[in-house]
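1. sequence unknown, structure follows:
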């Protein structure tokens, strides 16, 4: 029974990160445009938090569990995390989403979908545009395909949440709903939630251009992160079942997250801020600094 309760808690934490993606679409209930400065700053904050938590939280935990002080499993996990993100990117690059799920009655909409290939700042988001089109048409087959692709893309973030709960129930955590929740888990959940907000905005922008309702934009944004609670539960169940592989799990999550920050979050922030003064570097650096500084109290708890 305790295991089931723990799995439910981890799933809820993953679900929180998914719901946070929907927050990125909420501003469109009130305004027509969402500031690129805000987006760049959020990318920076999320990046700063995740790198800090990964290096000084996940890696430290992995070293602590390494047998004999030799972190072979943790190093292997780091490399595996980087490899998963790299392979995922290549798999996604090799999938031609534009030709999947089209039917004869879709032809009237083809022009609309191909026109909306940017997120308002000149960014190429064909995947986002296809998701908007699938929601607009209610194309179940296409939505299932997109969910499968998003699973590959979002799984490392869910794994990071799940692994961060490895010490759930042990002394020293925060008391939340009767559970002793590790500080690392709290801040990893917050970090990924913050990252998901501008991601939700990027998804909502082309949907707004297609004339979709506000609530459909929120639903699509949340839909894009649904794999995260699933990945969180799988990762937590694995490290709970095979405690000897904890160093690998911590290393895997750290490697995936740092690599994601370096290859996706930072480039996305710079692309979003391309039209800002100084190409958005001040907002990005300010966000990074804020993310790192916010973690300093955690490092000394």
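-> Looks like it came in fine. Treat the numbers as computed from the prediction; the structure is a model and nothing was measured. Numbering: from 1, shown residues only.
2. going forward, measure contacts and count neighbours with C-alpha atoms only.
-> Noted.
3. Tell me the gap between the longest helix seen in the chain and the middle of its chain.
-> The longest helix of the chain (DSSP state H) is helix 183-209. Put simply, helix 183-209 sits 7 Å off its chain's centre (Cα atoms, centre = their mean, to the nearest Å).
4. what do you get for stretch 219-226?
-> The answer for stretch 219-226 is 11 Å, by Cα atoms, centre = their mean.
5. Give me the residues contacting it.
-> Residues outside stretch 219-226 that contact it (Cα atoms under 8 Å, 6 or more residues apart in numbering): 15, 17-22, 24-25, 131-132, 135, 147, 150-151, 154, 199-201, 203-204.
6. Filter the residues you listed down to the buried ones.
-> When those are checked for burial by 16 or more other Cα atoms under 10 Å, the buried set is 15, 17-22, 24-25, 131-132, 135, 147, 150-151, 154, 199-201, 203-204.
7. Am I right that residue 180 falls within a strand?
-> Yes - counting by DSSP: H, G, I helix; E, B strand; the rest coil, residue 180 is part of a strand.
8. Next, please give the residue ranges for the strands of the chain.
-> Secondary structure of the chain by DSSP state E: the strands cover 174-176, 179-181.
9. wait, what's in contact with residue 284?
-> Listed by Cα under 8 Å, 6+ apart, the contact set of residue 284 reads 40-41, 43-45, 269-270.
10. Which two of these have the greatest separation?
-> 45 and 270 (13.4 Å; Cα to Cα).
11. These two - which one has more neighbours?
-> residue 45 (26 against 20; other Cα atoms under 10 Å).
12. Test my guess that the more buried one contacts residue 287.
-> Yes - with contacts counted by Cα atoms under 8 Å, residue 45 reaches residue 287, the gap being 4.2 Å.
13. can you map out the helices along the chain?
-> 2-23, 36-53, 59-65, 72-93, 107-115, 126-137, 140-164, 183-209, 214-223, 227-241, 246-260, 266-272, 281-299.
14. what's the most buried one of those helices?
-> With neighbours taken as mean count of other Cα atoms under 10 Å, these reach their highest mean count in helix 246-260, at a mean of 28.
15. So which elements touch it?
-> Judged by 3 or more Cα pairs under 8 Å, 6 or more residues apart in numbering; DSSP states H and E, helix 246-260 is in contact with helix 36-53, helix 59-65, helix 72-93, helix 140-164, helix 227-241.
16. Is it possible to get JSON lines of the ones you listed that adds distance to residue 186?
-> JSON lines is the format used below for the helices and strands packed on helix 246-260 (distance: least, Cα to Cα, whole Å):
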{"stretch": "helix 36-53", "distance to residue 186": "11"}
{"stretch": "helix 59-65", "distance to residue 186": "15"}
{"stretch": "helix 72-93", "distance to residue 186": "21"}
{"stretch": "helix 140-164", "distance to residue 186": "8"}
{"stretch": "helix 227-241", "distance to residue 186": "13"}
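17. before we go on, here's another structure to hold up against the first:
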């Protein structure tokens, strides 16, 4: 795939376009609520497992590995920014998780996390899903922002592969949001709107990530690792536990394996 022509564009603009693509696939997945009122638990577990697998693979192949290689190419110790950035990303999401009011699907209002508030259940449900999408948007933004210091077709292809992988897992994730909302009594249109709205944070986070990398170039390896840590936090804290609901845990495990393999294939083949 010849992507050289894309290198002429501003990395921030490319990050925005890529994140708009991932948001569009979230909306496309959320649109499944117009065709289905319920979602089989086996299917839901498989989709959530697939999303977890994609994010785990993206965290290493698209973020941590390039961060380590970039640092070593400068003659520095590769593991330092990888470890520091990775743990910082996880700590950042931990803080947000404890501050931002949110409620996970299927739980009662007294199980809401974050600062106590009088916000409606619908708002808390959407905020819980929005929390998932912040690190995904950051990852896309940082990957495209990296093109400013490494304007090569290979780096661009890797960023495109990351956006494709995240977009691919956003489709089932969108459905996994809107359809359960429909089951909770929301109208189809309202469930769709909330489902696609959960992905709206990705373009915002992508632009912020790309801009920060462009302004402070030396932080790039740390920024890549930061995004990886944030994504792994979401996977371990939310996606994996939610995918293990019920007795069909093998399906969520298979989904995770397939998601990992798919993202690995995209990154290695394109990057």
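-> Done, it's in. The structure displayed is predicted, hence computed values, not measured ones.
18. How alike are these chains, TM-score-wise?
-> The TM-score (TM-score structural alignment, normalised by the length of the second structure) is 0.78; 249 aligned residues with a Cα RMSD of 3.1 Å.
19. returning to that earlier point: out of the helices of the first structure, the one nearest residue 30 of the first structure is which?
-> Closest to residue 30 of the first structure of the helices of the first structure, according to Cα to Cα: helix 214-223, at 9.9 Å.
20. Verify the stated contact: residue 173 of the second structure with residue 27.
-> No - counting by Cα under 8 Å, residue 173 of the second structure sits too far from residue 27 to count as a contact (9.7 Å).
21. Next one: the spatially most central residue of the second structure from residue 108 of the second structure, what distance?
-> Most central in the second structure under Cα atoms, centre = their mean is residue 136, positioned 2.7 Å from the mean C-alpha point. Using Cα to Cα, to the nearest Å, we find residue 136 of the second structure at a distance of 27 Å from residue 108 of the second structure.
22. which helices and strands sit right next to the longest helix of the first structure?
-> helix 2-23, helix 36-53, helix 126-137, helix 140-164, helix 214-223.
23. Using JSON lines, lay out those together with distance to residue 256 of the first structure.
-> Formatted as JSON lines, these follow (distance: least, Cα to Cα, whole Å):
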{"stretch": "helix 2-23", "distance to residue 256 of the first structure": "17"}
{"stretch": "helix 36-53", "distance to residue 256 of the first structure": "10"}
{"stretch": "helix 126-137", "distance to residue 256 of the first structure": "21"}
{"stretch": "helix 140-164", "distance to residue 256 of the first structure": "6"}
{"stretch": "helix 214-223", "distance to residue 256 of the first structure": "22"}
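24. Ok, which of those comes nearest residue 60 of the first structure?
-> Between residue 60 of the first structure and those, the tightest spacing by Cα to Cα is seen for helix 36-53, at 9.5 Å.
25. Counterpart of residue 17 of the second structure over in the first structure?
-> With the correspondence set by TM-score structural alignment, residue 17 of the second structure lines up against residue 12 in the first structure.
26. you'd agree that match is up against residue 229?
-> Yes - using Cα under 8 Å, residue 12 of the first structure is in contact with residue 229, at 7.1 Å.
27. returning to that earlier point: ok, the residue nearest to the centre of the second structure - contacts?
-> The contact partners of residue 136 of the second structure, taken as Cα under 8 Å, 6+ apart, are 166, 202, 227, 231.
28. what do we get in the first structure for the second one?
-> Taking TM-score structural alignment for the superposition, residue 202 of the second structure sits opposite residue 228 in the first structure.
29. before we move on, what about the last one?
-> Aligned counterpart of residue 231 of the second structure in the first structure: residue 257 (TM-score structural alignment).
30. How much space separates that match from residue 78 of the first structure?
-> According to Cα to Cα, residue 257 of the first structure and residue 78 of the first structure sit 10 Å apart.
31. returning to that earlier point: could you say which one of the strands of the first structure comes nearest to residue 97 of the first structure?
-> strand 179-181 (40.0 Å).
32. Need the residues that contact the closest one.
-> Under the contact criterion Cα under 8 Å, 6+ apart, strand 179-181 of the first structure has outside partners 165, 167-175.
33. TSV for those, including distance to residue 69 of the first structure and neighbour count?
-> Shown next, in TSV, are the contacts of strand 179-181 of the first structure (distance: Cα to Cα, whole Å; neighbours: other Cα atoms under 10 Å):
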residue	distance to residue 69 of the first structure	neighbour count
165	22	29
167	20	20
168	23	22
169	25	17
170	22	12
171	23	11
172	23	13
173	25	17
174	28	17
175	31	12
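34. any chance of these in JSON lines, with distance to residue 74 of the first structure too?
-> Listed next are the contacts of strand 179-181 of the first structure as JSON lines, based on distance: Cα to Cα, whole Å:
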{"residue": "165", "distance to residue 74 of the first structure": "17"}
{"residue": "167", "distance to residue 74 of the first structure": "17"}
{"residue": "168", "distance to residue 74 of the first structure": "20"}
{"residue": "169", "distance to residue 74 of the first structure": "23"}
{"residue": "170", "distance to residue 74 of the first structure": "22"}
{"residue": "171", "distance to residue 74 of the first structure": "24"}
{"residue": "172", "distance to residue 74 of the first structure": "23"}
{"residue": "173", "distance to residue 74 of the first structure": "23"}
{"residue": "174", "distance to residue 74 of the first structure": "26"}
{"residue": "175", "distance to residue 74 of the first structure": "29"}
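35. And those residues, which is closest to residue 141 of the first structure?
-> Nearest to residue 141 of the first structure, judged by Cα to Cα, of these is residue 165 at 34.3 Å.
36. Which position in the second structure pairs with the closest one?
-> Aligned partner of residue 165 of the first structure by TM-score structural alignment: residue 144.
37. same deal with residue 86 of the first structure?
-> In the second structure, residue 86 of the first structure lands on residue 94 (TM-score structural alignment).
38. what's the distance between the spatially closest residue to its match that is not a sequence neighbour and residue 34 of the second structure?
-> Leaving aside its chain neighbours, residue 94 of the second structure sits nearest to residue 233 (7.8 Å; criterion: Cα to Cα, 6 or more residues apart in numbering). Relative to residue 34 of the second structure, residue 233 of the second structure is positioned 32 Å away (criterion: Cα to Cα).
39. circling back: so who does the match of residue 17 of the second structure touch?
-> For residue 12 of the first structure, the contacting residues are residue 229, by Cα under 8 Å, 6+ apart.
40. likewise residue 140 of the second structure?
-> Residues in contact with residue 140 of the second structure, defined by Cα under 8 Å, 6+ apart, are 15, 18-19, 159, 162-163, 206, 209.
41. isn't residue 207 of the first structure right next to residue 134, touching?
-> No - shown here, residue 207 of the first structure and residue 134 do not form a contact pair, counting by Cα under 8 Å, at 10.3 Å.
42. Does residue 195 of the first structure touch residue 42 like I think?
-> Yes - with contact defined as Cα under 8 Å, residue 195 of the first structure reaches residue 42; the gap is 6.7 Å.
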